[in-house]
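**Student:** What follows is a predicted structure for the sequence shown.
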Amino acid sequence: MPFAVKSCFDVVLWFSDKALNDNEYIQPQKLHRLIFLAQAYFSVAYPGRKLMPATFVTDSFGPVEPTIFHALAYGRPPMLDPNPMPDQVAHFLEGIWRRFGAQTADQLTRKLNEHPAVAAAMNKGLNEEIPLAAMVKYYVDLAKAAQGGDGPAAAAEITKVVKPRLMRSQGGKAVAVTAWAPKALGKKPE
């Protein structure tokens, strides 16, 4: 399945610009935590899809995306312009920002370093890959625990981030709008 955006730089620039528009300086460590959360939550909200082509590895402080880490070591490159962001992805990133943007880099780092996927990779050492499947499993398990093990696997946790958009019906009534997602089909009998 294709990525939702062409490059992890598009997501980084979106968060950087969002912070700038909110008159906030975004620390590099906070930026890495936000893109980590965005990747994990997106793959839970849209099963089988990745938000961006990115790999997260352990650093002495927590998870980082090494390409972003290297490219932005001395600040935002002057010639880097983002690709247009699809509306669905921009709405999703708004939810990540709304939920986690007010937290400090230290708060996000502490939270993420307690996640089993991150902790397991950090126990192996620096530059260990944090598998996306393990990231997703943590959030799905968290949602199941919040719901007592019943119901849609990740609905409770994901709705905290991905709130439906409100639009107006023909009669002017506010209606919640979400993207259509087909139901998973069971295995066909052989």
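**Tutor:** Yep, that arrived.

**Student:** For the rest of this, base every contact and every neighbour count on C-alpha atoms.
**Tutor:** Fine.

**Student:** Excluding residues flanking it in the chain, which one is nearest the most centrally placed residue in the chain?
**Tutor:** Nearest residue to the geometric centre of the chain (C-alpha atoms, centre = their mean): residue 38, 0.9 Å. Spatial nearest neighbour of residue 38, excluding adjacent residues (C-alpha to C-alpha, 6 or more residues apart in numbering): residue 96 at 6.4 Å.

**Student:** Flag every buried residue along the helix or strand containing the one you found.
**Tutor:** When elements are assigned from DSSP states H and E, residue 96 belongs to helix 87-100. Neighbour counts over helix 87-100 (16 or more other C-alpha atoms under 10 Å) mark 89, 91, 92, 93, 94, 95, 96, 97, 100 as buried.

**Student:** For the first one, give me its contacts.
**Tutor:** Taking C-alpha atoms under 8 Å, 6 or more residues apart in numbering as the definition of contact, the neighbours of residue 89 are 4, 5.

**Student:** JSON lines for the buried residues of helix 87-100, including distance to residue 116?
**Tutor:** Shown next, in JSON lines, are the buried residues of helix 87-100 (distance: C-alpha to C-alpha, whole Å):
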{"residue": "89", "distance to residue 116": "27"}
{"residue": "91", "distance to residue 116": "28"}
{"residue": "92", "distance to residue 116": "24"}
{"residue": "93", "distance to residue 116": "24"}
{"residue": "94", "distance to residue 116": "26"}
{"residue": "95", "distance to residue 116": "23"}
{"residue": "96", "distance to residue 116": "20"}
{"residue": "97", "distance to residue 116": "23"}
{"residue": "100", "distance to residue 116": "19"}
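
**Student:** Give me the residues contacting the longest helix that the chain contains.
**Tutor:** Secondary structure of the chain read by DSSP state H shows that its longest helix is helix 28-45. Residues outside helix 28-45 that contact it (C-alpha under 8 Å, 6+ apart): 11-12, 15-16, 49-52, 56, 63-65, 92-93, 96-97, 100-101, 104-106, 108-109, 112, 132, 135-136, 139-140, 154, 158, 162.

**Student:** let's bring in a second model and compare:
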Amino acid sequence: MRPATRSTFDILYWFNLKAAESGRPLETAFLIKLLYLCQALHAASHQQQKLMPATFLSTEAGPIEPDAFLALEHGFELSTAVAPSADVEKTLNTVWQICQDKSLTELDFILSFDSALKSASARGRNAEITIGEMAGAYKNGGPLSRNEIAFNKFPDGSEVATKSSNLEAAPNAGQEVRFTADGRSVTKWAPTKRVSAKS
């Protein structure tokens, strides 16, 4: 099936314009992940049609499009680009609205729920993430549609209390606050009464 745009660089050009308008510089890793999300979301809603003629691989750092990555790392960018169609721009706007205020860490957290990425990773280092896997993973929005819920959970899936602190009260000078590996706060506590066994 024919891709909806001629090149990944037309899409990168669009994102760089949006970034310039918002005053936010976008690093290479962030841009590559935006490309991946656009490809996946478009494939999910357009019968597995590619948004751009790009191949994404699964790496430890997340999805990567090798040609676009190398070009960006060496400072290549288009001076002019072919404008996206209205249908393509709808996909781009959806991804931009969800991700524009996210950090790279938050984007990686969203991608941690990506079943296409997990399937490709299981096949080995730098395995291709197929367009069919992307379409399946992002049906009805996939991880993008539930990312706000995901950010309110600990890694084990338990809910984070967002309306009030999970400390009973602010610690006094004699208490020490520590954090567990999953981010929960723990306050050192000592009993106020001594318990003695009956003789």
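**Tutor:** Noted; the coordinates are in hand. Since this is a predicted model, take the numbers as computed values, not measurements.

**Student:** ok, back up a step: heading toward the C-terminus, what's the first helix or strand past the longest helix of structure 1?
**Tutor:** Assignment by DSSP H and E places the next element after helix 28-45 of structure 1 at strand 56-58.

**Student:** who does whichever helix or strand comes after that following strand touch, helix- and strand-wise?
**Tutor:** Going down the chain from strand 56-58 of structure 1, the next helix or strand is strand 63-64, by DSSP H and E. When contacts are defined as 3 or more C-alpha pairs under 8 Å, 6 or more residues apart in numbering; DSSP states H and E, strand 63-64 of structure 1 packs onto helix 28-45, strand 56-58.

**Student:** how close does strand 63-64 of structure 1 sit to structure 2?
**Tutor:** Following superposition, strand 63-64 of structure 1 is found to deviate from structure 2 by 0.6 Å on average (mean C-alpha distance after the TM-score superposition for structure 1).

**Student:** Check the offset of whichever helix or strand comes after that strand from the chain's centre.
**Tutor:** Using DSSP H and E, the helix or strand that follows strand 63-64 of structure 1 in sequence is helix 66-71. Between the centre of helix 66-71 of structure 1 and the centre of its chain there are 17 Å (C-alpha atoms, centre = their mean, to the nearest Å).

**Student:** Check which residues of helix 66-71 of structure 1 are buried.
**Tutor:** Buried residues in helix 66-71 of structure 1 (16+ other C-alpha under 10 Å): 66, 68.

**Student:** Likewise for stretch 47-56 of structure 2?
**Tutor:** 48, 49, 50, 51, 52, 54, 55, 56.

**Student:** Next: stretch 15-33 of structure 2.
**Tutor:** 15, 16, 18, 26, 28, 29, 30, 31, 32, 33.

**Student:** Looking at the residues you listed, spot the one nearest residue 70 of structure 2.
**Tutor:** Closest to residue 70 of structure 2 out of these is residue 28 (9.5 Å), distances taken as C-alpha to C-alpha.

**Student:** What is the burial count for residue 150 of structure 2?
**Tutor:** Using other C-alpha atoms under 10 Å, residue 150 of structure 2 has 17 other residues around it.

**Student:** Skipping adjacent residues, who's closest to it in space?
**Tutor:** residue 110 (7.8 Å).

**Student:** Residue 68 of structure 2 now?
**Tutor:** Nearest non-adjacent residue to residue 68 of structure 2 (C-alpha to C-alpha, 6+ apart): residue 8, at 7.0 Å.

**Student:** The one you found: how many residues sit nearby?
**Tutor:** Other residues close to residue 8 of structure 2 by other C-alpha under 10 Å number 18.

**Student:** just residue 166 of structure 1 next, same as before
**Tutor:** 12.

**Student:** next one: residue 74 of structure 2
**Tutor:** 9.

**Student:** repeat for residue 135 of structure 1
**Tutor:** 21.

**Student:** For it, give its distance to residue 20 of structure 1.
**Tutor:** 28 Å (C-alpha to C-alpha, to the nearest Å).

**Student:** now residue 71 of structure 1
**Tutor:** 19 Å.
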